[in-house]
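Enquirer: Kindly generate the corresponding structure for this input.
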Amino acid sequence: MLGASPFFLSGSWMPVIFTTGYATENTLVAARSTDHAMILQKPYGSTHLAQKLREALNKKAE
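Expert: Below is the predicted model:
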């Protein structure tokens, strides 16, 4: 999440999906604390990816 900090601080709004094979509890908490970011933990299949993409697009429409 550190690399994304300037993006979030800029005030821009765009849904973001982070993918990771290794996420600490702090990373998961930080991602959940934003309205427009989510984490997709590896391994994941195409169905789970499609669900996250739909969720991100629905958040944009709200």
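Enquirer: drop to CA atoms for contacts and neighbour counts, all remaining ones
Expert: Noted.
Enquirer: so Leu53, which of the three states?
Expert: Leu53 falls in the helix class when you classify it by DSSP: H, G, I helix; E, B strand; the rest coil.
Enquirer: Not counting sequence-adjacent ones, nearest residue to it?
Expert: Nearest in space to Leu53, with sequence neighbours left out and distances taken as C-alpha to C-alpha, 6 or more residues apart in numbering, is Ile17 at 7.9 Å.
Enquirer: Now show me the structure for the sequence below, then we'll compare the two:
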Amino acid sequence: LGPVYGNGQFDLFVNLRSMELFRDRVELHVGGGLTALSDADSEWNETEIKSRTLLDLIE
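Expert: Next comes the predicted model:
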């Protein structure tokens, strides 16, 4: 995702938070990434914080 410029350059952004709205539900999509140096618990906490951003919009 990101703008594409006329000279062939572009900026690419990784979308780690999105939300789909349906008549009867809301689906949140929250991403993260693990590397060999990652702490899984810390990454999970960060993912929960990201979801809170979206949940705050609908509560």
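Enquirer: Give me the TM-score for these two chains.
Expert: TM-score for the superposed chains, counting by TM-score structural alignment, normalised by the length of structure 2: 0.28, backed by 29 aligned residues with a C-alpha RMSD of 3.5 Å.
Enquirer: which residues touch the residue nearest to Leu53 of structure 1?
Expert: Ile17 of structure 1 makes contact with 37-40, 52-53, 56, according to C-alpha atoms under 8 Å, 6 or more residues apart in numbering.
Enquirer: Closest one of those to Asn26 of structure 1?
Expert: Ile39 (12.2 Å; C-alpha to C-alpha).
Enquirer: how about the one helix or strand that closest one maps to: buried residues?
Expert: Element membership for Ile39 of structure 1 (DSSP states H and E) is strand 37-41. Across strand 37-41 of structure 1, burial judged by 16 or more other C-alpha atoms under 10 Å covers 37-40.
Enquirer: Strands of structure 1, start to end?
Expert: 16-20, 37-41 (DSSP state E).
Enquirer: Show me what the last one is packed up against.
Expert: Packed against strand 37-41 of structure 1 by the contact rule (3 or more C-alpha pairs under 8 Å, 6 or more residues apart in numbering; DSSP states H and E) you find strand 16-20, helix 25-32.
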